[in-house]
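>>> Compute the structure for the input listed below.
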Amino acid sequence: MSGVTQVLKVRALYKAILKIHRGLPLEMKALGDQYVKEEFRQHQNASSAEADIFMQEWTKYYMTLAKQIGRRRANVTVGQNLSSELLNCFNEEQIGQLNELLQETQKPRADPFSVDDKS
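Sure thing, here's the model as predicted:
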């Protein structure tokens, strides 16, 4: 596969993921968009083997999320737990990123309807 073809595939997947994020609640969309942008940026110069795995995993993410968003009206939860097998494949840096992501998702949400009166 030529380098140009690979770049086009990566760009198409990137855009598709950002587009599917539009179906998420606002807080999830913002967090997801930020994470996707950072991950794609960090893997710009990945080796061919790493790039293949990267594309496979992000394609799975896209497909899973598309199914979940499509079924959300039927009270299907968005997201899924990672298997212990998959977690064992991660390096220390990736585990650290997952912990940061977990902490970010557990922060209390600001109530958009509350009025903060500081007068």
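
>>> make it CA atoms for all contacts and neighbour counts henceforth
Will do.

>>> so which helix or strand takes in the nearest residue to residue 87 once chain neighbours are set aside?
In space, and not counting its chain neighbours, residue 87 is closest to residue 95: 7.8 Å by C-alpha to C-alpha, 6 or more residues apart in numbering. Assigned by DSSP states H and E, residue 95 belongs to helix 92-105.

>>> which residues are contacting that helix?
Applying C-alpha atoms under 8 Å, 6 or more residues apart in numbering, the external contacts of helix 92-105 come out as residue 87.

>>> where's it relative to the chain centroid, distance-wise?
12 Å (C-alpha atoms, centre = their mean, to the nearest Å).

>>> Would you do the same for the sequence below? I want to compare the two.
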Amino acid sequence: MRRSLLRLAESVTSRPLKLQESNATLLPPIPLYRRLLRAHRHLMPEMRLLGDDYVKAEFRRHREVNNPVQLIGFLSQWKAYLDQMPQGSAGEEFRGKKLDPMVLEKLSSEQLGQLYELRNATKEVWKPEDPKDGSSTS
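Down below sits the predicted model:
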């Protein structure tokens, strides 16, 4: 690791985290997990099933992480996802968004593989309707 990155990592882990200040943006893991599953109640059944399984698997994988930098990154990304979800108002529909190219460049090969698998899994579940004739497109 380069010296500057090592110094940056040390500065983050050596001083105490001020979670009280970032309370508006971060939630503790268990309340965040519960809110995510509640937010999925407003999705179509197929999307809800896929989303719930994915959230459960990701939180299970990160259960033993002790690195504060990784934890904050994990929690902040899931909180950003939660903020995009519909909050239960009638007629509000969840619309995804394109992945930022800068974020895509930073993904590891393992993460790119997971993203590819997720993309293939969602193709079968989510097929947008063709506005001309109302049928699904492939």
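
>>> What residues in the second structure pair up with the helix holding residue 95 of the first structure?
Helix 92-105 of the first structure corresponds to residues 109-122 of the second structure when matched by TM-score structural alignment.

>>> With stretch 28-38 of the first structure instead?
With TM-score structural alignment as the criterion, stretch 28-38 of the first structure aligns to 47-57.

>>> Near residue 89 of the second structure, how many other residues are there?
By the criterion of other C-alpha atoms under 10 Å, residue 89 of the second structure has 8 neighbours.

>>> any idea which helix or strand carries it?
Per DSSP H and E, there is no helix or strand for residue 89 of the second structure.

>>> From residue 62 of the second structure, how far out is it?
As for residue 89 of the second structure, its distance to residue 62 of the second structure is 31 Å (criterion: C-alpha to C-alpha, to the nearest Å).

>>> related to what we said a few turns ago, mean shift of the match of helix 92-105 of the first structure relative to the first structure?
Mean deviation of stretch 109-122 of the second structure relative to the first structure after superposition (mean C-alpha distance after the TM-score superposition for the first structure): 0.8 Å.

>>> now the aligned residue in the second structure for residue 73 of the first structure: how far from residue 49 of the second structure?
Taking TM-score structural alignment, the alignment pairs residue 73 of the first structure with residue 91 from the second structure. Going from residue 91 of the second structure to residue 49 of the second structure by C-alpha to C-alpha gives 20 Å.

>>> Could you check which helix or strand contains residue 80 of the second structure?
Per DSSP H and E, residue 80 of the second structure falls inside helix 68-84.

>>> contacting residues around that helix?
Applying C-alpha under 8 Å, 6+ apart, the contact partners of helix 68-84 of the second structure are 12-13, 25-29, 32, 35-36, 39, 65, 94.
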